[in-house]
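Asks: here are the coordinates; sequence isn't available:
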């Protein structure tokens, strides 16, 4: 019954991929999100999607992967950003994933599951019938063959979807005037990884995979790309420069400081290297070295909001919130109150423990959650400032917002009920407290009963 186990495991793995937020950690950074959205926008428009409809979410996972899991959201692993050398490579991946979205592949995955399950069930029924007729060995053979066919059916279905997404991605790159060279380069990276880990490239092995062989994909796509007018289109130099910054930033944030300092030694004085080292020094509690790197970055561009954000973050997290206010206030203003940066600024205002800063903190944080409701950190900080001002019903409501997003449903229900009891009946906040309470209650009812 190993084949049946394999089918069940395969379907379970795919179903888990449909719940990225529960199984994996989302990385949020204002600069990175802005860049990825800008890189995706022309591809989304080429696919006929309304501006702003595609959302790119970065997942903290070192593996080289990207996927969609329903809706118009593309999930990209941090490992993919690290593996890519150019923004063009990442755009090739995004184009492919948009192809899955426009093809309705997540919705249609039920077709593949259903067909495989029907084959599996039929083989088991026939096997049981053979066994009852006294043909025990034949029964096992029928069941084994059926499970083999079920797995093969699903894998074939998956490969067809991947090929369809490849073709759609190539079309969207062409319409957007973006070269497919990056797409091919990234597939070559995947192929090299397959060789490194000893994955067979034989035709027989191809039938046991969810994706077509990388070599086949490269050959097929190259024929499409090289005749495309966009093939010789130059890469966007500004986008590439920003990509190198973001890549170094993520590396410094996620990697052990020792490795970061090896990858970006002090002999390098370019922006990406200083970015990476600032995070490495900060993680190593070498605060003055981290601040020296941020000072050098700001010397190159005093109006860069992300350099200001980094300087403010280092100061705040090293226990100097008063000094962090100026760079964070300026970064917030330069980005038009970007919610993630505004959240850090609000936190710094509260961390000064100066009541005179609380009204500004409330204003900044209210604007932040108005623009990005799915920001647990901002809700938590808003709850802190409400409590400091003595507004406990709204403090509990802010806590409920943060807790329900963090899937702490029992706590969210208690906070929502406490908020509802203290808020004016019929007010927008009172209605919101009721909504959160109902959401938390529904989630608790869906959970398995505790014995």
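Replies: Happy to help now that I have it. Predicted model, so just to flag it, every value in this text is computed and none were measured. Numbering: from 1, shown residues only.

Asks: only C-alpha atoms for contact and neighbour calcs from this point on.
Replies: OK.

Asks: and the closest residue to residue 329 other than its chain neighbours, what does it touch?
Replies: In space, and not counting its chain neighbours, residue 329 is closest to residue 345: 6.4 Å by C-alpha to C-alpha, 6 or more residues apart in numbering. By C-alpha atoms under 8 Å, 6 or more residues apart in numbering, the residues touching residue 345 are 325, 328, 329, 332, 361, 364.

Asks: Please apply the same query to residue 174.
Replies: Residues near residue 174 by C-alpha under 8 Å, 6+ apart: 180, 228, 229, 230.

Asks: Check it against this one:
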């Protein structure tokens, strides 16, 4: 027969759980796609202008996560889950979500979230210390009571703060949609979808359940926002047909990339000859190693829109990844030209040039890859390919600098520091690459010190 656990043991175990809970969640994988990133950027631009933030300073990052979510985690970046794109039916719905998340940025909620978390932890730790004191004094039940009351106060304080933030951000989202002249219908329909999902999942919509939620009751949010948005002059503004077409294509593309081929072909059967369906099927066939069928879909897309850079990129990608890099060069060169050397497409062209294994192509590869990383330094794939070119040419210092760039992004700080220092030692003194090697070494060293201090 087991005896009742000692109250002090319970308190110490809970303290350990609080400490572990403070550790950040594991990083989620980021999806990079030139077309989708440009679409999200264009969706966001009028909202940023209405918010009076600096244009171009807010970015949208696509996360590979099937749940319906978007969030802000510090800085001026909005993280959108792939599941949200899949759940939305219109570009206007996504814009409603972006407007809401933009409100979190303008209000500085990420910073205030950390402050409020510390405040809630302060209540928890204080109650824990008082509870331990009561237990040591011999009043075990009183100690547990103090602990329970403190935890309830901490949780209640935190959740109330979060609900207030969400309600305020809903209103900010309304203002930005209105200021941009964008209808709020999408915001309402997306909230209705969320409410339907909550009901199907068994989450109570009753008022008495509101105190235990991180967000206000969805029904209440809809009621408040509907009253504001329906009276807004932009309510009956028709959606942008071009933006909607781009959204439907990007959504299909994402589905084809992430879903298993049979699911994609069931959702987008061959009888559907729309551009979106062909897009999805091209990815499905490519993943299923049916290369001729994938190329047939891309050729059909290009027959209708021969200068569509995203279709050209897709054809080049399919050819390259199917072991036909020479054939991939023409569509990728054209896509790079049409997008003014978009860093992701230029990086893919550089990879194709290297994959030909023809040294005559390496000078062009170096040029497009350098252009890629100058526009988007946080592109480990392009840095890796650039390192391959440098090594093939015998330029070991720059090859080691490219390796350091990749390693610091992958949080391999000891290796990044070693390669950056080796590159700095042999690069021309004062050159841009020499200065960059110093910067990477400083970044890696600072991260190593931070890890050391945490220990």
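Replies: Right, received. Where do you want to start? Values in this document were obtained by computation on a predicted structure and should not be read as measured data.

Asks: on that earlier part again, which one of the contacts of residue 345 of the first structure has the most neighbours?
Replies: Of all the contacts of residue 345 of the first structure, residue 328 has the most neighbours under the rule other C-alpha atoms under 10 Å, reaching 31 neighbours.

Asks: That one -> the second structure?
Replies: Counting by TM-score structural alignment, residue 328 of the first structure corresponds to residue 332 in the second structure.

Asks: The helix or strand harbouring its match vs the first structure, average distance?
Replies: Residue 332 of the second structure is part of helix 325-338 when elements are defined by DSSP states H and E. Taken against the first structure, helix 325-338 of the second structure registers an average deviation of 0.4 Å after superposition, with mean C-alpha distance after the TM-score superposition for the first structure.

Asks: sorry, back to before: could you check the distance from the match of residue 328 of the first structure over to residue 162 of the second structure?
Replies: Taking C-alpha to C-alpha, to the nearest Å as the measure, residue 332 of the second structure and residue 162 of the second structure are separated by 47 Å.

Asks: roughly how far out does the helix holding residue 332 of the second structure sit from the chain middle?
Replies: Going by C-alpha atoms, centre = their mean, to the nearest Å, the spacing between the C-alpha centre of helix 325-338 of the second structure and its chain's C-alpha centre is 28 Å.

Asks: What span of the first structure is stretch 84-96 of the second structure aligned with?
Replies: On the first structure, the counterpart of stretch 84-96 of the second structure by TM-score structural alignment is residues 80-92.

Asks: Off-centre distance for that stretch?
Replies: Averaging C-alpha positions (C-alpha atoms, centre = their mean) puts stretch 80-92 of the first structure 15 Å from its chain's average.

Asks: What of stretch 345-365 of the second structure?
Replies: A distance of 29 Å separates the C-alpha centroid of stretch 345-365 of the second structure from that of its chain, computed with C-alpha atoms, centre = their mean.

Asks: what range in the first structure matches that stretch?
Replies: Mapped onto the first structure using TM-score structural alignment, stretch 345-365 of the second structure spans residues 341-361.

Asks: Can you list the buried residues in the matching stretch?
Replies: Along stretch 341-361 of the first structure, these residues count as buried under the neighbour rule (16 or more other C-alpha atoms under 10 Å): 341-352, 357-361.

Asks: what sits against the residue lying closest to residue 396 of the second structure once chain neighbours are set aside?
Replies: Closest residue to residue 396 of the second structure in three dimensions, ignoring its sequence neighbours and counting by C-alpha to C-alpha, 6+ apart: residue 390, at 6.6 Å. When the contact criterion is C-alpha under 8 Å, 6+ apart, the partners of residue 390 of the second structure are 396, 398, 399.

Asks: do residue 131 of the second structure as well
Replies: Taking C-alpha under 8 Å, 6+ apart as the contact definition, residue 131 of the second structure lies against 11, 142, 143, 144, 145, 146, 147.
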